[in-house]
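**Q** Give the three-dimensional model of this entry:
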Amino acid sequence: MLTVATLLWDPNEASLPFSRCYDESWVRKLHDGFDRHLKQPFRFVLFTDRDRRLPAHIEQVRMKAKPPDYSSCIEPYRFGVPMILVGLDTIITGPIDHLANYCLNASTIALPRDPFMPSRACNGVALIPEGQQHVWRNHRGENDMEWMRAQDHVFIDDLFPGQVQSFKGHVRDRGLADTRICYFHGEQKPHQLPHVPWIAEHWR
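**A** As a prediction, the model looks like this:
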């Protein structure tokens, strides 16, 4: 079975201003987006620093880092299971069973191309096959983005062109088109854009 994973922790001194807006409502919306667009069963896991008031179908796993920081985004790799790993500022906008099937059948992690430097990867979304525990096991607190760039990976953009897109780098100026997963990063988050029709439709 596929696992979908994300993370939520209370803001701390390592948190940048644009990531201090998250709460349990973002977790529920993310889960519901996957639920609308995945036909196959999946396990939804929240890595968190404390117990949260969330529905029982959202599994909560206590994070190991105290306090957590952005390098904690590597922690879900310790599961070693087929997984889609996303940030809370992600919107599912179309059918994604084929992305889930990649995780279930492939052998190499797939990451998006950095929208502003396409020769390298970013980790806004990760399609993770089984058996990738070494990514967590070998991690020593390195920057999560740089650590993932150092791992063996292929590009989601090459496998599924136009389907996993950055809001700032693609969708904001070019439109949604065939996007299935839209990830946000840095400034501008979904809660600041309720007037955008596709966000109102899919982020709920």
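
**Q** Please make it C-alpha for all contacts and neighbour counts, starting now.
**A** Noted.

**Q** Quick one: end-to-end length of stretch 139-154, please.
**A** End-to-end distance of stretch 139-154 (Cα to Cα, to the nearest Å): 20 Å.

**Q** Please go through the protein and pick out the longest helix.
**A** If you go by DSSP state H, the chain has its longest helix at helix 24-37.

**Q** Against which helices or strands is that one packed?
**A** With contacts taken as 3 or more Cα pairs under 8 Å, 6 or more residues apart in numbering; DSSP states H and E, helix 24-37 sits against strand 90-92.

**Q** Can you name the next helix or strand after the strand it packs on?
**A** helix 97-105 (DSSP states H and E).

**Q** quick one: the longest helix of the chain to helix 97-105, angle?
**A** Going by axes from the mean of the first three to the mean of the last three Cα atoms, to 10 degrees, helix 24-37 is angled at 90 degrees with respect to helix 97-105.

**Q** after helix 24-37 comes which helix or strand?
**A** Going down the chain from helix 24-37, the next helix or strand is strand 42-48, by DSSP H and E.

**Q** Would you mind listing the outside residues contacting that following strand?
**A** With Cα atoms under 8 Å, 6 or more residues apart in numbering as the test, strand 42-48 has contacts from 1-9, 27, 31, 57-63, 76.

**Q** want to put them side by side, so please do this one too:
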Amino acid sequence: MITVACVLRSGGRYDASWAEKLRNGVARHLTAPHRFVCLTDTPREVEAAGIEAIPLPEDWPGWWAKMCLWAPAAGLTGRTLYLDLDTVVVGSLDAIAAHPHRFSMAHEFYRPHLLCSTAMAWSGDWSRLYRAFAADPAGIMARYDGPLPGGRIGDQAFIEDCLSGDKVDTFRDLFGERSVASYKVHRCEAGPPADAAVVAFHGKPKPDDLKTGWVPDAWA
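**A** Have a look, this model is predicted:
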């Protein structure tokens, strides 16, 4: 059975309703047995939404909370699919869930040769990613929160550097360029690509900004 995971760190735009909408989208589009979990610092709110909560083991801010996905305390060493809270599931996840991922990531939409952490999948123990960040979180955040050469930034740049010696697949190469689509880059205003499993709302707009069209129904 695959685990589908998300991360909710309080203090920003997202709350438990975003995890609930993502959970519902996964349930509609993944026929295989699965477990949906949310790593969060607000476990009571998440559990009130009927979602299994895993308390965040560290108080790392913003996107850096994702590094807790590989903490031993999270226990996500089996087949795992991670999705950002601002992704909307629009098509079947069955092929992605069935694939024997070692470690896979989305591609960076504006720089396709780079990796993006909006969607990731793995199996096995990748706690070395957690340990690498935990060794110097303040220093790593200071280096990676500002754009690096080539526009690289944030958790995804750090993960990519940590995995530089590993073979990392992309969802683009495995399932097609638009399997993990960008609302902006793939011009999804009129509707998602027919071959998309999820649409990522990186930057603006976010799903809750769109009151008409296909997004409110798909995100309901």
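
**Q** The longest helix of the first structure aligns to what range in the second structure?
**A** The aligned range for helix 24-37 of the first structure in the second structure is 16-29, by TM-score structural alignment.

**Q** That stretch vs the first structure, average distance?
**A** Mean deviation of stretch 16-29 of the second structure relative to the first structure after superposition (mean Cα distance after the TM-score superposition for the first structure): 0.6 Å.

**Q** what's the spacing between that stretch and its chain's center?
**A** Per Cα atoms, centre = their mean, to the nearest Å, the displacement of stretch 16-29 of the second structure from the mean C-alpha position of its chain is 13 Å.

**Q** what comes up buried for it?
**A** 16, 18, 19, 20, 21, 22, 23, 24, 25, 26, 27, 29 (16 or more other Cα atoms under 10 Å).

**Q** Over to stretch 205-213 of the second structure?
**A** Buried residues in stretch 205-213 of the second structure (16+ other Cα under 10 Å): residue 207.

**Q** how about that stretch, which residues of the first structure does it hit?
**A** Counting by TM-score structural alignment, stretch 205-213 of the second structure falls onto residues 188-196 of the first structure.

**Q** Endpoints of that stretch, how far apart?
**A** Distance between the boundary residues of stretch 188-196 of the first structure (Cα to Cα) amounts to 12 Å.

**Q** outside of it, which residues touch it?
**A** Contact with stretch 188-196 of the first structure is made by 18, 89, 184, 199, 200, 203, as judged by Cα under 8 Å, 6+ apart.

**Q** Of the residues you listed, which is the nearest to residue 175 of the first structure?
**A** residue 199 (11.5 Å; Cα to Cα).

**Q** mind checking how far the residue lying closest to the closest one once chain neighbours are set aside is from residue 65 of the first structure?
**A** Leaving aside its sequence neighbours, residue 199 of the first structure sits nearest to residue 190 (Cα to Cα, 6 or more residues apart in numbering; 6.8 Å). Using Cα to Cα, we find residue 190 of the first structure at a distance of 27 Å from residue 65 of the first structure.

**Q** one step back: scan the contacts of stretch 188-196 of the first structure and report the most crowded one.
**A** Greatest neighbour count in those, by other Cα atoms under 10 Å, goes to residue 89: 24 neighbours.

**Q** wait, what's in contact with that residue?
**A** Residues in contact with residue 89 of the first structure (Cα under 8 Å, 6+ apart) are 26, 183, 184, 185, 189, 190.
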